[in-house]
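[1] Okay, predicted coordinates and the sequence, questions at the end:
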Amino acid sequence: MSQSQVNAAGDRLRITEIFYSLQGEARNVGLPTVFIRLTGCPLRCGYCDTSYAFSGGQWYSLAEILTEVSHYPTLQITVTGGEPLAQKNCPTLLTQLCDRGYNVSLETSGALDVCQLDPRVIKVMDLKTPSSGELDKNLYTNLDCLKPQDQVKFVIGDRVDYDWAVEQLDHYKLAERCEVLFSPVFETLKPVELADWIVQDQLPVRFQLQLHKLLWGDEPGR
């Protein structure tokens, strides 16, 4: 998104899709959830599965977004992308959703500042692994702002990624800060390999698969 687009946004956000499905990842896996997928991302991870959200989308006012999500019978909302924090009005949306009693989680790349977000928002934050191609984008100061309700996610494509993730787990004492997720890159690393490594090394992490991909593959909006 260009600076001129940002300045023109007012109280709006560019949205790729708003949809109702089952949460496929993190602590609330399996729960019916409304997903708000914002358009745009400054990263280009090699394993990205939402590149369709890099551009396009439609402008929604904050009021229109709140009206749309109210049509669904759940209090679980996930704001995702792309990289949702690339749009300046995302923090305002998060706060307004919390004010209306929703349980709000944010899926973020970890490349942009999360420290000023509403403390009620559950942050699910990546640390980009070497195979992502975006290792240098990690903003490690974000780790100081994580709370026990939050989660750090490592998307792991090979043994190099795994060993690097284990180093970060130990160096930053991540399991003492919040829950840590290890997830295999879909159809790249066999889930059983990652599971075996975790068990062998007795890591204090949660192994996770992407439930939505097991059910629906790479179909957008699911």
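    Received it, and whenever you're ready, just let me know what you need. Bear in mind the structure is a predicted one, so any value in this text is a computation, not a measurement. Numbers count the residues shown, from 1 in each chain.

[2] C-alpha from now on. contacts and neighbour counts both.
    Noted.

[3] can you pull the buried residues of stretch 12-19?
    For stretch 12-19, burial by neighbour count (16 or more other Cα atoms under 10 Å) applies to 12-18.

[4] Quick check, residue 80 in contact with residue 106.
    Yes. Counting by Cα atoms under 8 Å, residue 80 touches residue 106, with 6.1 Å between them.

[5] Between the two, point out the one with more neighbours.
    residue 106 (26 against 21; other Cα atoms under 10 Å).

[6] Let me see the contact set for residue 18.
    Contacts for residue 18 (Cα atoms under 8 Å, 6 or more residues apart in numbering) come out as 34-37, 68-69, 221.

[7] cool, and residue 207?
    For residue 207, the contacting residues are 181-183, 195, 198, by Cα under 8 Å, 6+ apart.

[8] again, 6 Å this time
    Each residue near residue 207 by Cα atoms under 6 Å, 6 or more residues apart in numbering is listed here: 181-182.

[9] tally of neighbours for the closest residue to residue 162 other than its chain neighbours?
    Counting by Cα to Cα, 6 or more residues apart in numbering, residue 162 lies nearest to residue 156, which is 6.0 Å off, once chain neighbours are set aside. Other residues near residue 156 come to 27 when the count uses other Cα under 10 Å.

[10] so residue 156 makes contact with residue 184?
    Yes. If you go by Cα atoms under 6 Å, residue 156 and residue 184 touch, sitting 4.8 Å apart.

[11] The longest helix along the chain packs against which elements?
    Longest helix of the chain, by residue count under DSSP state H: helix 159-171. Packed against helix 159-171 by the contact rule (3 or more Cα pairs under 6 Å, 6 or more residues apart in numbering; DSSP states H and E) you find no helix or strand.

[12] try this one next to it:
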Amino acid sequence: MDSNKNIQEHQKKQELIDDYLLDRLDSNARADFEQQMKLFPDFREMVHEQKALIVAVEEQALKREMDSFHSQIISVPEKNWLSAGWLALAASFLILISVSTWAILSSGNSPQKVFATHFKPDPGLPTTMSTTSNYEFYYGMVNYKREEYNEAILRWETLYAANPENDTVVYFLGVANLANGNARQARKYLQATQDKPESAFYDDAQYYLALALLKEDRIDAAKQVLSKSNSPANLVLLKEINAL
């Protein structure tokens, strides 16, 4: 009986965490949730693990799509490789290889090179579980995953204006602006997360904030941000920045 009760309580916690990560809590419930994370380290760790699991599921889905794409390439008849589309694709790969080779062979390092090496947009949250109440957020997430960053930003800025304390919206607005080439605007949003170490997005937000600062050549400020986090990714980035 106790075992069943524990299982049910654990399941309720997981559902609550999903609601938090997928932005399905109202402002009062979100405040209570974040207070729990602040008071209970084990619960906070559970939130981080669940977020990592969501990201892993998304990455696995992407991998399956890429594998399918590769299999289609292999199955294309040889004569089709001479078509204009395939020749353009081959040219793109040659350009990519040339740029990569230049980056590797060029001497020295710089903040911009470190940024280019480490910046990869957050894969985002699943969009299959959206509801009418958060339609705008998930519509923006679809835009974001399609790299339609302007559209995503426009949708999320409306949500931000209504609730600037929503750290999910704040975080993704920061990352979307950085992916869109606007480091200054990204910094505005990501800096708002610095006083919320209990947030599930805290470590990731510090990572992208440091990259935004790095893109602006503000090396010392980037170091200061990363020194507040012990996540493996942030420590690796800090080590590279220290070597500049």
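    Cool, got the structure. In this text, all values refer to a predicted model and were calculated from it rather than measured experimentally.

[13] Could I get the TM-score for this pair?
    For these two chains in superposition, a TM-score of 0.28 is obtained (TM-score structural alignment, normalised by the length of structure 1); 117 aligned residues with a Cα RMSD of 6.5 Å.

[14] I'd like the contacts of residue 18 of structure 1 as a markdown table, with distance to residue 123 of structure 1 appended.
    Below are these laid out as a markdown table (distance: Cα to Cα, whole Å):
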| residue | distance to residue 123 of structure 1 |
| --- | --- |
| 34 | 16 |
| 35 | 15 |
| 36 | 15 |
| 37 | 15 |
| 68 | 23 |
| 69 | 20 |
| 221 | 21 |
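
[15] and those, which of them are in helices?
    Secondary structure assignment by DSSP H places 68-69 of the contacts of residue 18 of structure 1 in helices.

[16] Quick one: the contacts of residue 18 of structure 1 as TSV, columns for neighbour count and distance to residue 59 of structure 1 too.
    Shown next, in TSV, are these (neighbours: other Cα atoms under 10 Å; distance: Cα to Cα, whole Å):
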residue	neighbour count	distance to residue 59 of structure 1
34	25	18
35	24	16
36	23	13
37	24	12
68	15	13
69	21	15
221	15	18
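
[17] re the thing from before, now the longest helix of structure 1: buried residues?
    Going by neighbour count (16+ other Cα under 10 Å), the buried part of helix 159-171 of structure 1 is 161-162, 165-166, 169.

[18] Just give the closest residue to residue 195 of structure 1, not the sequence neighbours.
    For residue 195 of structure 1, the spatially nearest residue (Cα to Cα, 6+ apart) is residue 207, at 6.7 Å.

[19] Quick check: residue 12 of structure 1 touching residue 64?
    No. Using Cα under 6 Å, residue 12 of structure 1 is not in contact with residue 64, being 9.0 Å away.

[20] coming back round to it: please produce TSV containing the buried residues of stretch 12-19 of structure 1, extended by distance to residue 4 of structure 1 and secondary structure.
    Listed next are the buried residues of stretch 12-19 of structure 1 as TSV, based on distance: Cα to Cα, whole Å; DSSP: H, G, I helix; E, B strand; the rest coil:
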residue	distance to residue 4 of structure 1	secondary structure
12	14	strand
13	14	strand
14	13	strand
15	17	strand
16	19	strand
17	22	strand
18	25	strand
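
[21] Compile those residues into JSON lines and extend it with columns for distance to residue 215 of structure 1.
    JSON lines is the format used below for the buried residues of stretch 12-19 of structure 1 (distance: Cα to Cα, whole Å):
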{"residue": "12", "distance to residue 215 of structure 1": "33"}
{"residue": "13", "distance to residue 215 of structure 1": "30"}
{"residue": "14", "distance to residue 215 of structure 1": "28"}
{"residue": "15", "distance to residue 215 of structure 1": "24"}
{"residue": "16", "distance to residue 215 of structure 1": "22"}
{"residue": "17", "distance to residue 215 of structure 1": "19"}
{"residue": "18", "distance to residue 215 of structure 1": "19"}
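
[22] now, among these, which is nearest to residue 59 of structure 1?
    Minimum separation from residue 59 of structure 1 among these (Cα to Cα) is found for residue 14, which lies at 4.4 Å.

[23] Quick check: chain neighbours aside, which residue is closest to the closest one?
    Nearest non-adjacent residue to residue 14 of structure 1, counting by Cα to Cα, 6+ apart: residue 59, 4.4 Å away.
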